[in-house]
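>>> Kindly generate the corresponding structure for this input.
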Amino acid sequence: MLALGALVLGTSELGVAGLLPRIGADLEISAGAAGGLVSVYAVAVALLGPPLAAVTGRLSRRRVLLGALGALAVGNGVTALASCFPALLAARALTGAAAAMYAVTALAMATTLTGPERRGRAVATVFGGITVSAVIGVPVSTLLGDVFGWRAVYGALGALTMGVLVAAVRLVPEPAPEPPSNMSSRIRALADARLLVTFAGNAVVTAGHYMASTYFVVLLTRQTGLSTTTVGVLLLTSGVSGTVGTIVGGAAADRHPRRGLSTATALLAISLAAIPLVITSPVLIWLLALLWAAAFNAFSTAAQVNVSLQAHPAADVAAAVNISVFNVGIAIGSAFGGLVLQLAGFTGIALTGAALALAGLTATLLVPILAPAPASRPCQADLRTAR
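From the prediction side, this is the model:
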């Protein structure tokens, strides 16, 4: 149920990219201005997610989840009905804030309902909804937009979100309450040096991935020589591979959180570094794309689990911060990728992305060095006194 909500969320977020030409033509704005719909959504997620998680931390998680779904439905509905560009921007900001709140709450509820020993698989299940939205939801919304128009797509998404809300009311239970924690302990957890290094590493790795992935289609059509249809099939299979990576990353995070995160990051760096070597071979670039997609999705899942483990008792706010960190990495990677493309071409993008992934891997390996020393064990005399 939580994954289904994530699927609707992901389609609402990612589907707008394929609808931008029609939105621009309908509202008589430029393609660059229409692209602001993507930016305002990301900004809302990055800026509003953490404070909303902090404010709602003491409320019933079930009520927060249902409220987020309701706000998401309203945001999609207003998007469908917006008659001017400012109203559309406001609707996208509302949708982004609701999505951030839903994602954080769904992740927290999933891990609570399944127990700590299945935390990684719970996160993978919720994240899997977003991954599937990229594979299925986005192409379907683009196709429906071509046939029925972009407003019909977001009207349908609003109705679908309401359907998920009704189902969640009936099916999603109230999880067991978390142990109470005071504000000072939550602040100390968020300010811990290990967690700050983890956030920085996650942002850097995400930036490296999106620096290359943003321009991957251009690379395939111009350098590898693949047709548009073949590129579409390649992206579809990469999405399936990414879904598998999400599942594997979740299972690995349950067994060895840090090792799973390090392995996924290393595979991502290797994939990016190998792009210049196979750039002219359609078969090899296809196989490399499958490994690349699986590695990044495994990294994303393991990174979220790793943050939750480090940030107790502020895991909910830390999860929101980490989602913001991902969005910051996306913005930085896609923006600087265009500059690197102009200066160093596709090879430069791939190698720079690999270097960023290696920098993030270094941060991951550095975290245990920053870990505090374990508390000293009581001496035998103390134990005898206690008895």
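>>> only C-alpha atoms for contact and neighbour calcs from this point on.
OK.
>>> the longest helix in the protein is where?
helix 315-370 (DSSP state H).
>>> following that helix, which helix or strand shows up next?
helix 380-386 (DSSP states H and E).
>>> From the contact counts, what lies against the longest helix of the chain?
If you count contacts as 3 or more CA pairs under 8 Å, 6 or more residues apart in numbering; DSSP states H and E, helix 315-370 packs onto helix 36-55, helix 85-114, helix 193-213, helix 257-278, helix 282-310.
>>> Throw the ones you listed into CSV and include mean neighbour count, thanks.
Output for the helices and strands packed on helix 315-370, formatted as CSV (neighbours: other CA atoms under 10 Å):
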stretch, mean neighbour count
helix 36-55, 20
helix 85-114, 23
helix 193-213, 25
helix 257-278, 21
helix 282-310, 24
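>>> Another for comparison:
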Amino acid sequence: MPLALYLLALAVFAMGTSEFMLAGLVPDIASDLGVTLGTAGLLTSAFALGMTIGAPLMAALSRRRPGRSSLLCFLLLFAAAHAVGATVSGFPVLCATRVVAALANAGFLAVALTTAATLVPPDRKGRALAVLLSGTTAATVAGVPAGALLGTLLGWRATFWAVAALCLPAALGILRGVPAPASTRGASGGLRGELAQLRRPRLLLVMLLGALVNAATFASFTFLAPVVTGVAGLGELWVSVALVLFGAGSFFGVSAAGRLADRRPGLVLAAGGPLLLVGWPALALLAHRPVALLALVFTQGALSFALGGTLITRVLYEAAQAPTMAGSYATAALNVGAATGPLVAAAALTGGLGDTGPLWASGALIAVALAVAIPVRAVRAAG
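Below is the predicted model:
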């Protein structure tokens, strides 16, 4: 794989740390800013909503610009948003900085996904995407737990500062390592033609399934800290352990699925979907047992990212006739799910199900995905 892919993954690592780090910081943010736990959890939805809107918007605005300069602009804007977020004293302003950061993240990821697909042969998009997404999974293994630990020791604001600082070496790496010719985003055909691809039922179906799987992932991941400290009765430092295990499972899942996403996507979806459906209720029922909790966190991380990564790879294949916008469609699908999941989880959290409510919500979302996929033979269509 080209070196440029790994440099893009480094930047995705910084952004993934920010996107996922709230799972370990929600209780502290809620306490510091005087809002409820459910309200603080909506920061994740605000971020995902900004990414959903920003992915196609930013991709459209930057489609005629060289990929390298677009990537640098988005990354530096992302860093600035976190520096401002670290200094705010009110929840609405913090929420606004998350939206700005999300717009920058969306633009970056949309350009990066499209760039990654151009750096490899057409039949290796799945592997290229696995490398790129390894930045996200590495964030859950190292960046997010480190952020949670830093937040525990120095407060949540220190984590925001750390993310801003992490963007700087990533920007330097992109400037020196991403070749301008390979990243140039000269469009073939007009924007209207690329947007017309969204009328294709198969593309929309795969995007819907990807959104549902990611919604399930974020529904539980956003509120994992209360499960660890409340239901399982473990100390706050065990939140970092749980996040590491989830991230390790994610890394394993996306890496394994990356080799199958190009050739055997139906196998990944047909085998992983039912297992993921069983896993979320099992986690809810066994969350009070620390050993079972930690084991299932690893398993669900692996299955979630294996399915999610495979479905997003299929988006790139199905949107092959939209070369500059395909990455934005994949990003939008991911973040429709990331925005919806915490909203559903927050409702379950306050609806009488207690701290395990988000886990049950994740199971329900996967059940909806399977209910959509099975009657229309979506697995076979994706293959």
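>>> one step back: which one of the helices and strands packed on helix 315-370 of structure 1 lies closest to residue 138 of structure 1?
helix 36-55 (14.0 Å; CA to CA).
>>> Apart from its neighbours in sequence, what residue is nearest the counterpart of residue 74 of structure 1 in structure 2?
Structural alignment (TM-score structural alignment) places residue 74 of structure 1 against residue 80 in structure 2. Nearest residue to residue 80 of structure 2, sequence neighbours excluded (CA to CA, 6 or more residues apart in numbering): residue 164, at 6.9 Å.
>>> Am I right that that neighbour falls within a helix?
Yes: per DSSP: H, G, I helix; E, B strand; the rest coil, residue 164 of structure 2 lies within a helix segment.
>>> Now distance to residue 237 of structure 1 too, for the helices and strands packed on helix 315-370 of structure 1, in TSV please.
Output for those, formatted as TSV (distance: least, CA to CA, whole Å):
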stretch	distance to residue 237 of structure 1
helix 36-55	25
helix 85-114	25
helix 193-213	15
helix 257-278	16
helix 282-310	7
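>>> Quick check: which element contains the match of residue 74 of structure 1?
Using DSSP H and E, residue 80 of structure 2 falls in helix 67-85.
>>> Report all helices and strands that that helix contacts.
Using 3+ CA pairs under 8 Å, 6+ apart, helix 67-85 of structure 2 is in contact with helix 91-118, helix 156-177, helix 180-183.
>>> let's see 10 Å
Packing partners of helix 67-85 of structure 2 (3 or more CA pairs under 10 Å, 6 or more residues apart in numbering; DSSP states H and E): helix 3-33, helix 37-62, helix 91-118, helix 156-177, helix 180-183.
>>> relative to helix 156-177, how tilted is the first one?
Relative orientation of helix 3-33 of structure 2 and helix 156-177, computed by axes from the mean of the first three to the mean of the last three CA atoms, to 10 degrees: 160 degrees.
>>> Next, the buried residues of helix 3-33 of structure 2.
4-30 (16 or more other CA atoms under 10 Å).
>>> now the angle from it to helix 201-222?
Using the same axes, to 10 degrees: helix 3-33 of structure 2 against helix 201-222 is 50 degrees.
>>> what angle separates helix 3-33 of structure 2 from helix 37-62?
150 degrees.
>>> Can you give the distance of helix 3-33 of structure 2 from its chain's centre?
10 Å (CA atoms, centre = their mean, to the nearest Å).
>>> what's the counterpart of residue 321 of structure 1 in structure 2?
Using TM-score structural alignment, residue 321 of structure 1 sits opposite residue 329 in structure 2.
>>> List the residues that contact its match.
52, 55-56, 59, 110, 113, 195, 197-198, 203-204, 207, 312, 315-316, 319, 322, 335 (CA atoms under 10 Å, 6 or more residues apart in numbering).
>>> For burial, what's the neighbour tally of residue 195 of structure 2?
Other residues lying near residue 195 of structure 2 total 17 when counted by other CA atoms under 10 Å.
>>> mind listing what the nearest residue to residue 290 of structure 2 once chain neighbours are set aside touches?
In space, residue 290 of structure 2 comes closest to residue 232 once its chain neighbours are excluded; the distance is 5.6 Å by CA to CA, 6+ apart. Residues in contact with residue 232 of structure 2 (CA under 10 Å, 6+ apart) are 226, 238, 286-294.
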